[in-house]
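Student: Prediction below, plus the sequence it came from.
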Amino acid sequence: MERRTFMRSGVLAAGITAFSGSLVRGALAAPAQNATGPYGSLLAADANGIQLPAGFTSRVVARSGQVVSGTSYTWHSAPDGGACFADGSGWIYVSNSEASSSSGGGASMIRFDSGGTPTAASRILGGTSNNCAGGKTPWNTWLSCEEISLGRVWETYPFGGTAVARPAMGRFKHEAAAADPVRKVVYLTEDETNGRFYRFVPTTWGNLSSGTLQVLVAGSGTSGSFSWANVPDPDGSPTATRGQVSGSKSFNGGEGCWYADDTVWITTKGDNRVWQFNLGSSTFELAYDDNLVTGGSAPLTGVDNITGSSYGDLYVAEDGGNMEINLITAGDEISPFLRVTGQSSSELCGPAFNPAGNRLYFSSQRGTSGSSSGGITYCVTGPFRT
């Protein structure tokens, strides 16, 4: 079955919004290769310094240290991982702040009306440090993850409510999270050179206060079968969680994490790879590896945050590289979707589609200044495939 068709039927069956996205492949597909993108080549940079395909436009949504237009809220420094939530006829975009607790770390949200105009903005988490990525839950909360030693996952409430730490999900250098409503688990990446890939099995689905932390067990290769084993001591002290289970598989700098339709993907920055885990068959493979690209230079380096579209395309942001968001299609083809110019000391992060799938939000963490106080959050609008 073509994976975008499978995505649509699977997403609806699972009760998840259609903009969750997917990239369902057959068993052991080849890693993505260079190709012309589905939207064509990139044009010259626009007024915001962003190169886009024909038909797409960009605008600045928020700047660190400045009041968000249409609100009274000052946008946070170092915007990072993000997600969108349906909100009546509009939506909410949530963004982490990868700053220290003393510099305003945590997370914020912007509410948009049906036309994409900001109507409100506020902080939803404060007093935490280096909130890098995270993930949304099916019950409309945002899991904000601390990328520090013995970091925590914080469950935040974009629609109102007080954020709560979820220590049962493990204490380690957290990066991203992705909820799997079929298996009723949450997948978690770890940003260490010898990090692990975890899943949290809540005692009760929808309540993350208690449960079992597990780690992926597999061979050292780039494909094969995998299983899960319980982590004996999730608080990571005195022995780090990544060192507690013999045979657990090491990943070089876990970053983004995305789930849809019996598949979960993670990115690893240390080796510029996108990994695909086929949950139905308990097998894994490479969806992308910059060392395996033929027919030209590898387009994607410094892999970081990841998101998917309702059509079945995967969007991967770069931390470094040449400041691109690259697109991997259902046919295992990769190409630049956008490139940000004049911001070589920054990184791209927080890609997320609005519910209709016709707007892509993302941030440049340090903007043109190269400082966390110069972050810029953008929105790209255009004829995205849905």
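Tutor: The structure has been received and is ready for your questions.

Student: CA atoms for contacts and neighbours, from now on please.
Tutor: Will do.

Student: Which secondary structure elements does whatever helix or strand residue 335 lives in sit against?
Tutor: For residue 335, the host element (DSSP states H and E) is strand 333-340. The elements that strand 333-340 packs onto, with contact taken as 3 or more C-alpha pairs under 8 Å, 6 or more residues apart in numbering; DSSP states H and E, are strand 33-34, strand 50-51, strand 324-328.

Student: nearest to residue 266, of those strands?
Tutor: Ranking the helices and strands packed on strand 333-340 by their distance to residue 266 (criterion: C-alpha to C-alpha) puts strand 324-328 first, at 13.6 Å.

Student: this is the other structure I want to compare:
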Amino acid sequence: MDRRTVLRSAVAGGAAALSGSLWACAAARPERPGPSPFGALAAPNGNGLQLPAGFSSRVVARSRQVVPGTSYTWHDAPDGGACFAAGTGWIYVSNSEITPDGGASAIRFDADGGIASAYRILSGTHRNCAGGATPWATWLSCEEVSRGYVYETYPQGGAAAVRRAAMGRFTHEAAACDPDRRVVYLTEDEPDGCFYRFRPRTWGDLSAGTLEVLVAGTAASGPVTWAQVPDPGAAGTPTRDQVAGAKRFPGGEGCWYADGTCWFTTKGDNRVWAYDAVKQRIELAYDDSLVSGTAPLTGVDNITGARSGDLYVAEDGGNMEICVITPDGVVAPFLRVTGQSSSELCGPAFSPDGTRFYFSSQRGSSGASAGGITYEVRGPFR
């Protein structure tokens, strides 16, 4: 899939996230490609990964093969993912971007990182691309199809996934929860898509609520408002066409919230946007046409943050890298996957303690959905 070149400035993740005002300052800086805080990439290791010194990797799952130490066969085309605490260990959840029967699976790890089990958490759905974790430890798996749904899944197992129809029917991509305003932001992967927020009637219960779309003027940046989508089920008219003045975003992709700001990417124009939820303003945080020289990051897709404030951005295409963007605006490769130019990197996520990093190569070296590979990387993360 031929995708976009995006990102230019610093963002931060988790507890160490940048505030909206700091983001505004960062967004005003030009991109500064520079040396990685982890050092240069070494030669490819036995898994075909180029990593900085001190880092190591292992393959934890391959599509259509049994996950080591379990009897569960890993799904095709692994895509968006997240980690969840689970007792003394943790769980990595991964979507399957195929249709029919995409869904999502989970791998449970012991406290020492050993694989304890693997299992399905969602079945019978279509083209589950990205999604997002909730503060109450569920995974929102999004269908990237026309009139697709969001499904709330339970990484711990023991509960059936639930279709959350109130969150709207459209080409869902990613979701990000804002616990301060008690809303969920949603991106739409359409050439003329929109940016939405879902306001649950009761926080923590996504069964009912109000779907709203962002409305703004023609300027790239400035104040915005939100308008209710009259028919979230899109029985007659697509959600993106129901509200006059809804701002268009060509190909919404990754979405991530922290400390009053929701960042989301758009592949059609190679941009990163910052929605300041406190001031209700949207800012054009990055536009690759404004970058001088060669951008170090291309084909930007999924995003995740680290406790250090570093952002990790996976490439769909490009030269198959996951790049790190530091809080002071330096953009550099963190890892590179070799011999898999017909794939894409997706599902970046840190274990709860921040010491292990997971991601997938959706099609591996075969270039087919049956060739997906899911990796773990360990090392001196900041």
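Tutor: Looks like it came in fine. Everything numeric in this text was worked out from a predicted model, so none of it was measured.

Student: how far apart are the strand holding residue 335 of structure 1 and its match in structure 2?
Tutor: Compared with structure 2 after the fit, strand 333-340 of structure 1 shows a mean deviation of 1.2 Å (mean C-alpha distance after the TM-score superposition for structure 1).

Student: Pull up the aligned stretch in structure 2 for that strand.
Tutor: Under TM-score structural alignment, the counterpart of strand 333-340 of structure 1 in structure 2 spans residues 330-337.

Student: before we move on, the earlier item: just name the most buried of the helices and strands packed on strand 333-340 of structure 1.
Tutor: strand 324-328 (a mean of 26; mean count of other C-alpha atoms under 10 Å).

Student: what residues does the match of strand 333-340 of structure 1 touch?
Tutor: 8-10, 31-36, 38, 41, 48-52, 296-297, 319-325 (C-alpha atoms under 8 Å, 6 or more residues apart in numbering).

Student: Residue 354 of structure 1 contacts residue 87, correct?
Tutor: No. Contact between residue 354 of structure 1 and residue 87 fails when scored by C-alpha atoms under 8 Å: they sit 10.3 Å apart.

Student: Who are the contact partners of the counterpart of residue 219 of structure 1 in structure 2?
Tutor: Aligning on TM-score structural alignment places residue 219 of structure 1 opposite residue 217 in structure 2. By C-alpha under 8 Å, 6+ apart, the contact set of residue 217 of structure 2 is 224, 245, 247.

Student: Please apply the same query to residue 293 of structure 1.
Tutor: Counted by C-alpha under 8 Å, 6+ apart, residue 293 of structure 1 has contacts 31, 32, 33, 34.

Student: In the stretch 201-350 of structure 2, mark out all the strands, start to finish.
Tutor: Taking DSSP state E, counting those that start in this stretch, the strands of the stretch 201-350 of structure 2 run over residues 205-215, 222-223, 225-228, 252-258, 261-266, 271-276, 281-287, 300-305, 311-315, 321-325, 330-337, 345-350.

Student: Residue 15 of structure 2 is nearest to which of those?
Tutor: Ranked by C-alpha to C-alpha, the member of these that lies closest to residue 15 of structure 2 is strand 252-258, at 8.1 Å.

Student: Give the aligned equivalent of residue 144 of structure 1 in structure 2.
Tutor: Matched by TM-score structural alignment, residue 144 of structure 1 corresponds to residue 141 in structure 2.

Student: residues near the residue nearest to residue 57 of structure 2 when sequence neighbours are not counted, how many?
Tutor: Distances taken as C-alpha to C-alpha, 6 or more residues apart in numbering put residue 377 closest to residue 57 of structure 2, at 4.4 Å, once the chain neighbours are dropped. Residues lying near residue 377 of structure 2 (other C-alpha atoms under 10 Å) number 19.

Student: Specify, as a residue range, where whatever helix or strand residue 377 of structure 2 lives in falls in structure 1.
Tutor: Residue 377 of structure 2 is located in strand 373-378, with elements delineated by DSSP H and E. Using TM-score structural alignment, the residues of structure 1 aligned to strand 373-378 of structure 2 are 376-381.
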